[in-house]
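1. my questions concern the predicted model and sequence given below.
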Amino acid sequence: MSDYHISKDGEGWKVLKAGGQKASATARTKAEAQEIAKKLAISTGGGEVREHASRDGAVHKKGQIIDSDTHGKRDPKGNG
């Protein structure tokens, strides 16, 4: 089981395995990055896909996790 993080990278988006140093994949859009991360999490037996804020805002700071979804395994919070 592996968790993946997605974040803005220049003009595109990167998918990074938790604990990794090098992007597992890159994508042109956030939606593409989310789909890639979801497939990678499922293919490794399930995991979390976490999205990080791309810039500072009124609510979030750059790099802060702003969304997390469980794929390919039971949701630890029992939400599906």
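-> Cool, got the structure. Numbers count the residues shown, from 1 in each chain.
2. when you work out contacts or count neighbours from here on, use the C-alpha atoms and nothing else.
-> Will do.
3. now Ala33: closest residue in space, sequence neighbours ignored.
-> Closest residue to Ala33 apart from its sequence neighbours, by CA to CA, 6 or more residues apart in numbering: Ala27 at 5.3 Å.
4. take this one as well and set it beside the first:
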Amino acid sequence: MSEPLALSLGQQFEIERMSRAIDDTADLQALQGIAKQLLQAWHSQKAATQWVMRQQLGAPSQFAAGLPQPWGQDA
């Protein structure tokens, strides 16, 4: 059985840092900017995880066709 996913100490500190930044921000535009940064980071992490999984499974590149490509790259 595999170990449960655990955050590193650095990741825990980064979460705390971002949480405090959110708590300390009263400006709606600043909060929107933080939310967009977090959304981008989340989707980037998902894409990286999918890429690693494809590499480990030896999946053909055709599986990547349905995934969004970074700007400036065609499928």
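-> Received, thanks. Values in this document were obtained by computation on a predicted structure and should not be read as measured data.
5. TM-score of the superposition?
-> The TM-score (TM-score structural alignment, normalised by the length of the second structure) is 0.27; 27 aligned residues with a CA RMSD of 3.5 Å.
6. in contact with the residue nearest to Ala33 of the first structure, which residues?
-> 12-14, 33 (CA atoms under 8 Å, 6 or more residues apart in numbering).
7. among those residues, which ones are buried?
-> Listed as buried from those are 13-14, 33; burial here means 16 or more other CA atoms under 10 Å.
8. secondary structure added to these, as a markdown table?
-> Output for those, formatted as a markdown table (DSSP: H, G, I helix; E, B strand; the rest coil):
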| residue | secondary structure |
| --- | --- |
| Trp13 | strand |
| Lys14 | strand |
| Ala33 | helix |
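9. export those residues to TSV and tack on distance to Ser43 of the first structure?
-> Compiled in TSV, these are given as follows (distance: CA to CA, whole Å):
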residue	distance to Ser43 of the first structure
Trp13	20
Lys14	18
Ala33	15
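10. and the lengthiest helix in the second structure, which residues are buried?
-> When the second structure is parsed with DSSP state H, its longest helix is helix 28-57. Of the residues in helix 28-57 of the second structure, 31, 34 count as buried by neighbour count, 16+ other CA under 10 Å.
11. ranges for the strands of the first structure?
-> Taking DSSP state E as the test, the strands found in the first structure are 4-9, 12-17, 25-27, 47-52, 65-71.
12. straight-line length of stretch 17-27 of the first structure, end to end?
-> End-to-end distance of stretch 17-27 of the first structure: 15 Å, with CA to CA, to the nearest Å as the criterion.
13. distance check, the residue lying closest to Ala41 of the first structure once chain neighbours are set aside against Gly12 of the first structure.
-> Closest residue in space to Ala41 of the first structure, ignoring its immediate chain neighbours: Gly47 at 5.0 Å, by CA to CA, 6+ apart. Computed as CA to CA, the Gly47 of the first structure to Gly12 of the first structure distance reads 23 Å.
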